[in-house]
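*Asks:* Predicted model and sequence below, questions to follow.
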Amino acid sequence: MPAHQDVEIAEETLHEEKVSTLRQPIAVWATAIAAVFAFMGIGLVDPILPAIAVNLKASTSEVSLLFTSYFLVTAIAMLITGWVSSRIGGKKTLLIGLGVIVIFASLSGLSNSVGELVGFRAGWGLGNALFVATALAVIVGVASGGTATAIILYEAALGLGISLGPLLGALLGGWQWRAPFFGTATAMALAFIACAALLPKMTPPAVKTRLRDPFLALGHKGLRYTASSALFYNFGFFTILAFVPFILGMDAYGIGAVFFGWGLCLAITSVFVAPVLQRRFGTTKVLTATLAALLVVLVVIGLAAGHSIPLVVVMVVISGALLGVNNTLYTELAMGVSDAPRPVASAGYNFVRWMGGALAPFIAAQLGEHFGEQVPFFVAAFAILIGIAVVLSGRKYLRSHEPHEV
């Protein structure tokens, strides 16, 4: 076939993919928009962490528990999401998750001690798990254009939510540290109304998910390697997200601006860059390369901490671009690497990987308080190194199941 015909066919294929990405059922868009609001809750507290520490007379370690309680409950609750949704249906599970977030986000805004706030963030994590895991399954199941298109839409929602979270946290938190929690509760209440009105009734599947199914799914070597590597990757991810605000020496607006740039890069690369690199080089090669680049970024942040805040800011924004690529690649591997049903694979994978998000903030804070603010980033870089080693040791299983292997 002549070369110019190959180019034309490739251009046609890309055009069709773009069209199919945009032409989605209303249920997909309603779920994606709700997911944006849900993911805003991850970075929402970032700009106000120092303000919370001051107002509630809490240490860095105590404030870091806002992330730890949230992600620990999210991780554990992931194990029951499939069991719940397979019995009451996806729509009801989504609505319960949104409702729980509204309640606990509101209670977070009313907290008078760091202990109360940590507890309410844990309840928020339960709602987050019920919503996020089910949202991914709903989008993958309903979206036109196949699994890859659905995952791009999901990652777009994740990236947009993560980028807007710090911005909302800064805009509201610069006025009053409690305001971002009430702002999130309002946004999630609107998402609840939208999903209740726009999502069609979803009947539970004929085959019910058992509580042990996510653990059985992790018996697949490909999924187990993916989840294990993602655990160490998320340790690095959330060291940046949870500890950097304490070393910047900025107010809520400054921290929010830095992490808005970080989240914007994450959103752009997850949607537009990751698929291109994946098609060109293959998932495993790109994942290894971006993890290695993230390791270097963490080392540079560690060296710059306390010496050059502008360099820290630049590295944080660059890390957002790398994290966006990695998020998409890990999600695609988790959804396609095993023969387990997607909701079950997602539950097992998310249980393991969110443990990294639960452990990193508290460990980073402890290391920073006792050994200096540079150490948490060097430890996070070592965690990324372990993540790379896991990918390389399991590449035979990952490559044999890659959806876009070249």
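*Replies:* Ah, there it is. The shown structure was predicted, so the numbers you read here are calculated from the model rather than taken from an experiment.

*Asks:* When you work out contacts or count neighbours from here on, use the C-alpha atoms and nothing else.
*Replies:* Fine.

*Asks:* Residue 50 is in contact with residue 244, isn't it?
*Replies:* No. The criterion here is C-alpha atoms under 8 Å, and residue 50 misses it with residue 244 at 10.8 Å.

*Asks:* Helix or strand: which one has the residue nearest to the spatial centre of the chain?
*Replies:* The centroid of the chain falls nearest to residue 158 when counting by C-alpha atoms, centre = their mean (6.3 Å). Using DSSP states H and E, residue 158 sits within helix 146-173.

*Asks:* For that helix, name the packing helices and strands.
*Replies:* helix 3-22, helix 26-43, helix 114-142, helix 179-198, helix 252-268, helix 309-336 (3 or more C-alpha pairs under 8 Å, 6 or more residues apart in numbering; DSSP states H and E).

*Asks:* I would like the residues contacting stretch 397-406, please.
*Replies:* 221-222, 225-226, 278-284, 332-333, 336-338, 391 (C-alpha atoms under 8 Å, 6 or more residues apart in numbering).

*Asks:* Just the buried ones from those residues?
*Replies:* Listed as buried from those are 221-222, 225-226, 278, 282-284, 332-333, 336-338, 391; burial here means 16 or more other C-alpha atoms under 10 Å.

*Asks:* how much space between the nearest residue to residue 72 once chain neighbours are set aside and residue 277?
*Replies:* Sequence neighbours aside, residue 358 is the residue nearest to residue 72 in space, at 5.0 Å (criterion: C-alpha to C-alpha, 6 or more residues apart in numbering). In this view, residue 358 and residue 277 are 30 Å apart by C-alpha to C-alpha, to the nearest Å.

*Asks:* Check residue 291 too.
*Replies:* For residue 291, the distance to residue 277 equals 14 Å [C-alpha to C-alpha].

*Asks:* Against that first model, consider the following:
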Amino acid sequence: MQSGGGILRQPMSVWATAFAAVVAFMGIGLVDPILPSIAQGLNATPSQVSLLFTSYFLVTAVAMLITGWVSSRIGGKRTLLVGLVLVIVFAALAGTSGSVAELVGFRAGWGLGNALFVATALAVIVGAASGGAESAIILYEAALGLGISLGPLAGALLGDWNWRAPFFGTATLMAVGFVLIVTMLRTTPRPAQKTRLSAPIRALAHGGLSTTAFTALFYNFAFFTVLAFTPFILGMSAYGIGAVFFGWGVCVALSSVFAAPPLQRRIGSVNVLHLALALLAVFQIGIALSGHAGVIVFTILSGIPIGLNNTVFTESAMEVSDAPRPVASAGYNFVRWMGGALAPFIATKLGEEVGIAVPYVVGALCCVVGMAILYTRRHHLRSLSRVDADHTAHDAETVPAT
């Protein structure tokens, strides 16, 4: 990583892609503050409304398998633009929904566009950013954290007027991102070798990548239990829910950018994952056992381990195997987003039929399972120690002598 603010010294094409990525990630938390309003407006149960997340992430996960195949044939820029167009169209259509079934269907189309954009955006940012792959990944995770924090805030501000407004707002912002990428990002060359459809699945045969991916699946189940179910138990207005998840998103952003890299150098990537998973388990048990004030505090604090995990999991997936980064990213994201698809419906159903504490206990157990996978398959992750050592040595070389 470059010293002296190297992460911030990026070409305009990187900032244009990062802006669109922020808006794309806003779509994840955008519906959080308005979930109760959607349930009321469309006469639906919480578990029915949770399918907004399930359809979105299920399609996102499966579509990850074709992102490399598409981008290797039409190029990175065109893939980004196709993804943006799909998000614009389906976000706008979501705002016109007359039933939960329609809204869930439009969110599925939104998920397809999101997959094409998000997977390709990481590869484009890594390819165009200055300061190397690590700086690019941190910049990408900063966009993720900023989008996740702003999504609930935008959802609250627009959703207080009408629950349909956030969807039209997202479509408008994505249209701005489309214009920025058309005008600022140069046409990216097509890879010399086209990616096979089977490449992401084949990449998962690597022990390190599969270990990272399946650990992230259980982590994402815990992550999206907090994101999808908590709005229903807060008992607050759209503004209140938006404020809570804005604070949570700020914790995600700050820990992903400022805490994860130094911790990786100090204790190593695998140990950071153990630490973050343990913290997330503790905070989920805190939510399960607390009163209203405690739920708010532990929900916000859970953003800290989530930010750590997001950065370290992403970087680990990129570095642990010898697969090309876009292929490794596609395989990893296919597996991990399955956790985001399963958690919202299962957690909400458990909360409805068993008890509101149960989803968080299950989420904490998922964190423990993730830690067990990391430990039992730790021999597959030895290459990450060398990556951490290389980063530490690189930092030492770029620090000016005093």
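*Replies:* All right, it came through fine. Model, not experiment: these values are computed from the prediction.

*Asks:* Next, the TM-score between them, please.
*Replies:* Remark: TM-score between the superposed chains equals 0.95 [TM-score structural alignment, normalised by the length of structure 2]; 389 aligned residues with a C-alpha RMSD of 0.9 Å.

*Asks:* pretty sure the residue nearest to residue 72 of structure 1 contacts residue 67?
*Replies:* Yes. Between residue 358 of structure 1 and residue 67 there is a contact under C-alpha under 8 Å: 6.5 Å.

*Asks:* start and end residues in structure 2 for stretch 222-232 of structure 1, please.
*Replies:* Here stretch 222-232 of structure 1 aligns to structure 2 at residues 208-218, judged by TM-score structural alignment.

*Asks:* same deal with stretch 283-291 of structure 1?
*Replies:* Using TM-score structural alignment, stretch 283-291 of structure 1 lines up with residues 269-277 of structure 2.

*Asks:* Quick one: average offset of the matching stretch versus structure 1, please.
*Replies:* Per the superposition on structure 1, stretch 269-277 of structure 2 and its aligned residues are separated by 0.8 Å on average (mean C-alpha distance after the TM-score superposition for structure 1).

*Asks:* Identify the residues contacting that stretch?
*Replies:* So stretch 269-277 of structure 2 is contacted by 219, 260, 263-264, 304-306, 308-309, 312-313, 316, 367-368, 370-371, 374, 381, 384-385, 388 (C-alpha under 8 Å, 6+ apart).

*Asks:* In ChimeraX, how would I select just the buried ones from the residues you listed?
*Replies:* In ChimeraX syntax, the buried subset of these is picked out as below (16+ other C-alpha under 10 Å):
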select :219,260,264,304,305,306,308,309,312,313,316,367,368,370,371,374,381,384,385,388
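
*Asks:* Give me the distance between the residue mapped onto residue 17 of structure 1 from structure 2 and residue 133 of structure 2.
*Replies:* Matched across to structure 2, residue 17 of structure 1 falls on residue 3, judged by TM-score structural alignment. For residue 3 of structure 2, the distance to residue 133 of structure 2 equals 15 Å [C-alpha to C-alpha].

*Asks:* re earlier: where strands are concerned, which of the contacts of stretch 397-406 of structure 1 count?
*Replies:* Among the contacts of stretch 397-406 of structure 1, no member is found in strands (DSSP state E).

*Asks:* looking at the helices and strands packed on helix 146-173 of structure 1, which is closest to residue 210 of structure 1?
*Replies:* Checking those against residue 210 of structure 1 by C-alpha to C-alpha gives helix 114-142 as the closest, at 15.6 Å.

*Asks:* Would you check the span in structure 1 matched by stretch 362-382 of structure 2?
*Replies:* Across structure 1, the stretch matching stretch 362-382 of structure 2 (TM-score structural alignment) is residues 379-399.

*Asks:* Likewise for stretch 131-144 of structure 2?
*Replies:* With TM-score structural alignment as the criterion, stretch 131-144 of structure 2 aligns to 145-158.

*Asks:* Which position in structure 2 pairs with the residue nearest to residue 72 of structure 1?
*Replies:* In structure 2, the residue matched to residue 358 of structure 1 (TM-score structural alignment) is residue 341.

*Asks:* Could you do residue 86 of structure 1 as well?
*Replies:* Per TM-score structural alignment, residue 86 of structure 1 is aligned with residue 72.

*Asks:* May I ask you to confirm that its match is in contact with residue 189?
*Replies:* No. The criterion here is C-alpha under 8 Å, and residue 72 of structure 2 misses it with residue 189 at 9.0 Å.

*Asks:* which of the two has more neighbours?
*Replies:* It is residue 72, of residue 72 of structure 2 and residue 189, that has more neighbours when counted by other C-alpha atoms under 10 Å, with 19 against 13.

*Asks:* Please pull up the helix or strand immediately following the host helix or strand of that one.
*Replies:* Element membership for residue 72 of structure 2, per DSSP H and E: helix 46-74. Moving toward the C-terminus from helix 46-74 of structure 2, the next helix or strand (DSSP H and E) is helix 76-94.

*Asks:* mean shift of that following helix relative to structure 1?
*Replies:* So helix 76-94 of structure 2 averages 0.2 Å relative to structure 1 (mean C-alpha distance after the TM-score superposition for structure 1).

*Asks:* Need the contact partners of that helix.
*Replies:* 70-71, 102-103, 106-107, 109-117, 120-121, 124, 164, 167-168, 170-172, 174-175, 177-178, 181-182, 185-190.

*Asks:* Buried subset of those as a ChimeraX selection?
*Replies:* Buried members of the contacts of helix 76-94 of structure 2, defined by 16+ other C-alpha under 10 Å, are picked up in ChimeraX with:
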select :70,71,103,106,107,109,110,111,112,113,114,115,116,117,120,121,124,164,167,168,170,171,172,174,175,177,178,181,182,185
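
*Asks:* so residue 193 of structure 2 sits right up against residue 75, yeah?
*Replies:* No. In this structure, residue 193 of structure 2 is not within contact of residue 75 by C-alpha under 8 Å, at 11.7 Å.
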